[in-house]
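*Asks:* pasting the structure only:
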């Protein structure tokens, strides 16, 4: 079925897209309050076989893991498809994620392609996630191999801005 865009639907699509982008920033920087702002308090998170339950508990657990021993992580947002159904929107978002994990004392890089399926709800003019499920499409794991562009960049140089979890990251500072 073809839907005609209206000013209201275009604004709603932008609001929903902003929540998805905010989610990516929040999870990658381990910003719990920002991540909580993407979900309604009664939202449900179904994160594959690793978690199913209240989104609040999922977020709090993820923040604890990320701040304790989490390494680099990056979520890239791709196509976003939105269908409206009254105060709800059904949203499919393509994601490409990179994460580094330790296994048996060795660091591994993992790249995963997948999609998140969200049921958004608009309450008092604000769109947030009400229910989220993920679908994983492909994955590649390999031992870490970091050469910083064959030595062009030097992470130990004090002029380098290296990404980090928390408020010390460049995204939270102003220059």
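*Replies:* That came through fine. Worth saying up front: this structure is predicted, and the values here are computed from it rather than measured.

*Asks:* Please make it C-alpha for all contacts and neighbour counts, starting now.
*Replies:* OK.

*Asks:* Quickly note the distance from residue 108 to residue 99.
*Replies:* Between residue 108 and residue 99 the distance is 8 Å, computed by Cα to Cα, to the nearest Å.

*Asks:* so where does residue 111 fall, helix or strand?
*Replies:* Using DSSP states H and E, residue 111 falls within strand 106-123.

*Asks:* Point out the other helices and strands that that strand packs with.
*Replies:* strand 88-103, strand 126-143 (3 or more Cα pairs under 8 Å, 6 or more residues apart in numbering; DSSP states H and E).

*Asks:* One more to weigh against that first structure:
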């Protein structure tokens, strides 16, 4: 295959892996997360680090204090080091609804993932991740979602968040319309 075409395919596979991982983290889905990391991977988030098993146990089921998350991904800059190794920097904006004992609060973190990828048996996955924090903001007391949005009440149960029983899972599978 033409080298430039293969490089484009590899970069898209890496971007897709980063997006699938963020989706898995927001849903606390061990299966989605596991499909994005090699079992021998390592991570360092500054506040926690270790091997993949430690990472998975940290994220799934997640801390009771963290009720909901949303990871918004920005640009991913990728350098292909060889046919089977790459480095990627992805900007991330992560929202967390947390309760540290004083009621729900909304917080956000801006940072970058520095991922090392390996391609094994034709598949790109993360073999190492370092989280860089650029900023953090406590937005204060969380909105009361039981009242809807901007004064409008919710009209169905599927507007309750993602961490548990995510509506989009059934939607993607075709079970829900």
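*Replies:* Received the coordinates, thanks. It should be emphasised that the depicted structure is a prediction, and the values quoted were computed from it without experimental measurement.

*Asks:* Need the TM-score between these chains.
*Replies:* Once superposed, chain against chain, the TM-score is 0.87 (TM-score structural alignment, normalised by the length of the first structure); 167 aligned residues with a Cα RMSD of 1.9 Å.

*Asks:* what's the mean gap between the strand holding residue 111 of the first structure and the aligned bit of the second structure?
*Replies:* Superposed on the second structure, strand 106-123 of the first structure shows a mean distance of 0.7 Å to its aligned residues (mean Cα distance after the TM-score superposition for the first structure).

*Asks:* Report the angle between that strand and strand 88-103.
*Replies:* 160 degrees (axes from the mean of the first three to the mean of the last three Cα atoms, to 10 degrees).

*Asks:* Residue 159 of the second structure versus the equivalent of residue 100 of the first structure over in the second structure, what's the distance?
*Replies:* Counting by TM-score structural alignment, residue 100 of the first structure corresponds to residue 97 in the second structure. Distance check for residue 97 of the second structure against residue 159 of the second structure: by Cα to Cα, it reads 15 Å.

*Asks:* who has more neighbours, these two?
*Replies:* Neighbours per residue (other Cα atoms under 10 Å) separate residue 97 of the second structure from residue 159, with residue 97 holding more: 20 against 13.

*Asks:* what's the spacing between the most centrally placed residue in the first structure and residue 38 of the first structure?
*Replies:* The first structure has residue 24 as the residue nearest its centroid, 3.0 Å off, counting by Cα atoms, centre = their mean. According to Cα to Cα, residue 24 of the first structure stands 10 Å off from residue 38 of the first structure.

*Asks:* ok, so what distance separates the equivalent of residue 165 of the first structure over in the second structure from residue 60 of the second structure?
*Replies:* Here residue 165 of the first structure is matched to residue 163 in the second structure, going by TM-score structural alignment. As judged by Cα to Cα, residue 163 of the second structure and residue 60 of the second structure stand 10 Å apart.

*Asks:* which of the two has more neighbours?
*Replies:* Shown here are residue 163 of the second structure and residue 60; by other Cα under 10 Å, residue 163 has more neighbours (19 against 16).

*Asks:* sorry, back to before: go through the helices and strands packed on strand 106-123 of the first structure and name the closest to residue 52 of the first structure.
*Replies:* strand 126-143 (9.1 Å; Cα to Cα).

*Asks:* Which part of the second structure matches the closest one?
*Replies:* Going by TM-score structural alignment: strand 126-143 of the first structure matches residues 123-140.
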